[in-house]
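**Q** A predicted structure for the sequence below; I have some questions about it.
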Amino acid sequence: MVKGIGGTTKSIQSSVSVKLFSRFDLSVCFNMDSLVVDKVTERLPTVSVDISSLINFNNLSLADDAYAVPGDIDLLIGASIFPHLLLSRKVQGQSDCLSPLALETVLGYVIVGSAPALVDCHASVSYCCATDPLDAAVRKFWQIEEVNAPKLLSPDDKACEDIYNSTTTRDADGRYVVALPFKGDVFSLGDSFKKSKNRFLCLERKMQASPALKEAYDNVISEYLNKGFISPAPIDTEETRNLPSYTIPHHGIIREDKLTSKLRIVLDGSSKSSSQISLNDILYNGQNLQGNLFHIIVNFRLYRIALSADIRQMFLCIGVRPCDRRFQRILYRFSPQEPLKVYEFNRVCFGLKSSPFHALRTIKQLILDEGASYPRAQQTVNTVGCHHTVGVFEA
């Protein structure tokens, strides 16, 4: 293997011994061991040389009389021999200091340097027209002209939709109450309390080191309690003692850009229990109901003014049926001197993989149930999507 500029390599086909003679003096002879490759380099020079401006070389005994015409390179002489070829005399091609030189060697004069190229005065123009194959053109036509059709649900998405339709209710206040869409056996969940306790104790030490984080966390938990988002977990009875449950580790994310609550509590529904199964492992994702991002961006180009809005505490506006709340338990206490308390989320919480589906599917259900009373809201959600509403107005 021979390596060259930039790490390029050439495979060696064989080796050969070469005896090199001068065409002017046969007594000048060099022995070389050479490697054989399929190609030394491209034809050199790359373009024809304009010899009319190199008249000083006309009477010199050149090692290569055809130096001005591109030709194949048959042999590359190594640095071990080249110094022994050079003699003392050199001839300048032109008065210009940058013109090529003719260096005298034992093989004859060799031309070295930047030589004037012979430019072809004839210009050629080529025209190429490429067309798509017929099958590609037909395929593109059907893609462009295809009528939008509702996407077919996967078996998992259909099962999740069926669970939603068969279990979702509304309470006395009109709030939607949903069920966790289980796809696996809830009894496959192992013990999650121990890991959740260790994670909370770590969080508690972090809060003790940061009074601002502690205050923000306490305020959010207090708000959740006051608004009924969470409540103390009921004491297990004889009937519920052997039922599976899941205690979810949680942490806080500080959002300095928020004007109101700067802390969001995120639940880790993917934390493995002692059986190496997490709550998210046995939940359906549900269909992706987020709005088409391209349509949302295009709406900004319709008019001069655009308004963007979202729903505050969107997930927490949706209730979870009581029998599923035991799978949404968290640990918390307001002081290290207090015993750890177990709370249950009464609402859809942030951190379960089914929560985005519940939030967007419930808005869709709200439009189906109440859209006739709010036609403009119905039109906006159906047009833009319900994940992020953008309204555009003409000024």
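**A** Okay, I see it. Being a predicted model, the structure only gives us computed values, none of them experimental. Numbers count the residues shown, from 1 in each chain.
**Q** only C-alpha atoms for contact and neighbour calcs from this point on.
**A** OK.
**Q** Distance-wise, check Ile305 relative to Gln276.
**A** Per CA to CA, to the nearest Å, Ile305 is found 51 Å from Gln276.
**Q** repeat for Ile367
**A** On the measure of CA to CA, Ile367 and Gln276 end up 40 Å apart.
**Q** Same check on Gln92?
**A** The spacing between Gln92 and Gln276, counted by CA to CA, is 83 Å.
**Q** Equivalent analysis for Glu370, please.
**A** Counting by CA to CA, the gap from Glu370 to Gln276 is 43 Å.
**Q** out of Gln92 and Gln276, which sits in the more crowded spot?
**A** It is Gln92, of Gln92 and Gln276, that has more neighbours when counted by other CA atoms under 10 Å, with 17 against 13.
**Q** Isn't the more buried one up against Leu101?
**A** Yes - shown here, Gln92 and Leu101 form a contact pair, counting by CA atoms under 8 Å, at 4.8 Å.
**Q** Checking Gly174 next. Helix, strand or coil?
**A** Secondary structure, DSSP: H, G, I helix; E, B strand; the rest coil: Gly174 is coil.
**Q** Nearest the geometric middle of this protein, what residue?
**A** Leu293 (16.9 Å; CA atoms, centre = their mean).
**Q** Strands along the stretch 201-350 of the chain, start to end?
**A** Using DSSP state E, counting those that start in this stretch, the strands found in the stretch 201-350 of the chain span residues 230-232, 250-254, 263-267, 305-309, 319-320, 329-332, 341-345.
**Q** nearest to Ser15, of those strands?
**A** strand 250-254 (69.2 Å; CA to CA).
**Q** Can you list the buried residues in that closest one?
**A** Buried residues in strand 250-254, counted by 16 or more other CA atoms under 10 Å: 250, 252.
**Q** ok, back up a step: export the strands of the stretch 201-350 of the chain to a markdown table and tack on distance to Lys19?
**A** Output for the strands of the stretch 201-350 of the chain, formatted as a markdown table (distance: least, CA to CA, whole Å):
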| stretch | distance to Lys19 |
| --- | --- |
| strand 230-232 | 95 |
| strand 250-254 | 79 |
| strand 263-267 | 81 |
| strand 305-309 | 84 |
| strand 319-320 | 93 |
| strand 329-332 | 88 |
| strand 341-345 | 92 |
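**Q** Out of these, flag the one nearest Leu189.
**A** strand 329-332 (13.7 Å).
**Q** what's around Gln378, how many residues?
**A** Residues within reach of Gln378, counting by other CA under 10 Å, total 18.
**Q** let's bring in a second model and compare:
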Amino acid sequence: MLIGAEIFFDLLLEGKISLSKDMPYLINTDFGWVAGRTHSTDLCSKSFECIFTQKSHNEDTFLERFWELEEYKIGSPQLSAEEKNCEQHYIKTVTISENGRVQVRLPFKVNLDVLGKSFHLAKQRFLSLEHRLQRDKALYKMYSEFMNEYVSLGHMSNIKAVDFSKPHYFMPHHCVLRPQSLTTKLRVVFDASAKTCSKYSLNDTFMVGPTIQQDLITTLMAFRLHKYALTADIAKMYCQFLMDNRDR
């Protein structure tokens, strides 16, 4: 363990033992007794032994796990078959409009006929939500404003009739309140993990693509390269992508 001099002396306690002339001192600290002595370049050519003790009988495995935890692997990660298929789906289906908006298709991995009935569950959860909103006028107002904004931005549109003979999915939704937030105090969560009567949800039909953001350790190390760091948030980031009409 490397400890900077600015805190080292605060760790020292009363107690120092000299073992002999050429042996280290034992010094009492907040971490227990530590051994130390002066360093001489004459000793660099000699061999030293480091004693490691642990209750487990498998020291090699313990050390190996320690180094694996501390290892930072460099290079592109190996993609699974599903991750590769998801990337190929993106490459084949993504389009960019004249105004620069990106349009995508949903990455289905199974036939949507597996989706069962979902209207009854979504309706029950909506009625429960509506009952909560009626008791809290301020929450009702924020929820209504959010939904109206979705309509005005084109993220949501009214459907007059539903063909129940074709694959469909009614998505329940609820809200999460964050009073401490400076921007979005109410966030509406759309639950695509809600199961239908066939035990499949909409999320179950999607491929899962690879992680495309950089590793957390890379981000942390980048913070040490410069004196100042900036963070930012993209407003309605996922809503900036257009959905193909066939998947709406």
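**A** Done, it's in. Please read these numbers as outputs of a predicted model, since none were measured by experiment.
**Q** contacting residues around Pro167 of structure 2?
**A** Contacts for Pro167 of structure 2 (CA atoms under 8 Å, 6 or more residues apart in numbering) come out as 112-113, 115.
**Q** Closest one to Gln124 of structure 2 out of these, please.
**A** Nearest member of the contacts of Pro167 of structure 2 to Gln124 of structure 2, counting by CA to CA, is Leu115, at 18.4 Å.
**Q** The closest one contacts Asp204, correct?
**A** No - with contact defined as CA under 8 Å, Leu115 of structure 2 and Asp204 do not form a contacting pair (9.3 Å).
**Q** more neighbours, these two?
**A** For Leu115 of structure 2 versus Asp204, the count of surrounding residues by other CA under 10 Å is larger for Leu115: 22 against 18.
**Q** sec struct for the aligned partner of Lys117 of structure 2 in structure 1, please.
**A** By TM-score structural alignment, Lys117 of structure 2 lines up with Asp191 in structure 1. Going by three-state DSSP, the secondary structure assigned to Asp191 of structure 1 is coil.
**Q** Can you name the residues that contact Asp191 of structure 1?
**A** 246, 273-275.
**Q** Can you match these up with structure 2 and say which hold?
**A** Checked against structure 2 using both residues aligned by TM-score structural alignment, their matches' CA atoms under 8 Å, those keep these contacts: 246, 273-275.
**Q** Could you dump these into a markdown table with neighbour count and distance to Ile253 of structure 1 added?
**A** Below are the kept ones among the contacts of Asp191 of structure 1 laid out as a markdown table (neighbours: other CA atoms under 10 Å; distance: CA to CA, whole Å):
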| residue | neighbour count | distance to Ile253 of structure 1 |
| --- | --- | --- |
| Tyr246 | 24 | 22 |
| Ser273 | 21 | 23 |
| Ser274 | 15 | 26 |
| Ser275 | 11 | 28 |
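**Q** Switch those residues over to CSV; also include distance to Arg170 of structure 1.
**A** Compiled in CSV, the kept ones among the contacts of Asp191 of structure 1 are given as follows (distance: CA to CA, whole Å):
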residue, distance to Arg170 of structure 1
Tyr246, 25
Ser273, 32
Ser274, 36
Ser275, 35
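**Q** Closest to Val220 of structure 1 out of the residues you listed?
**A** Set against Val220 of structure 1, the nearest of these by CA to CA is Tyr246 (21.6 Å).
**Q** Check the gap between the equivalent of the closest one over in structure 2 and Gly209 of structure 2 for me.
**A** When structure 2 is aligned by TM-score structural alignment, Tyr246 of structure 1 is paired with Tyr169. The gap separating Tyr169 of structure 2 from Gly209 of structure 2 is 22 Å, by CA to CA.
**Q** What segments of structure 2 are helices?
**A** Assigned by DSSP state H, structure 2 shows helices spanning 5-8, 59-70, 81-93, 119-135, 137-152, 216-222.
**Q** Could you give the residue range in structure 1 aligned to the fifth one?
**A** Counterpart in structure 1 of helix 137-152 of structure 2, with TM-score structural alignment as the criterion, is residues 211-226.
**Q** Tell me roughly how far that stretch lies from structure 2 on average.
**A** By mean CA distance after the TM-score superposition for structure 1, the fitted stretch 211-226 of structure 1 averages 0.7 Å away from its aligned residues in structure 2.
**Q** ok, residues contacting that stretch?
**A** With CA under 8 Å, 6+ apart as the criterion, stretch 211-226 of structure 1 contacts 207-208, 230-231, 252, 261-263, 265, 334.
**Q** For the residues you listed, pick the one with the most neighbours.
**A** Neighbour-wise, the contacts of stretch 211-226 of structure 1 (other CA under 10 Å) top out at Ile230, 23 neighbours.
**Q** picking up where we left off before, TSV for the helices of structure 2, including distance to Arg105 of structure 2?
**A** As requested, those are arranged in TSV below (distance: least, CA to CA, whole Å):
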stretch	distance to Arg105 of structure 2
helix 5-8	56
helix 59-70	38
helix 81-93	6
helix 119-135	24
helix 137-152	19
helix 216-222	29
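**Q** thinking again about what came up before, distance of the match of Lys117 of structure 2 relative to Arg325 of structure 1?
**A** Per CA to CA, Asp191 of structure 1 is found 16 Å from Arg325 of structure 1.
**Q** same deal with Val18 of structure 1?
**A** According to CA to CA, Val18 of structure 1 and Arg325 of structure 1 sit 89 Å apart.
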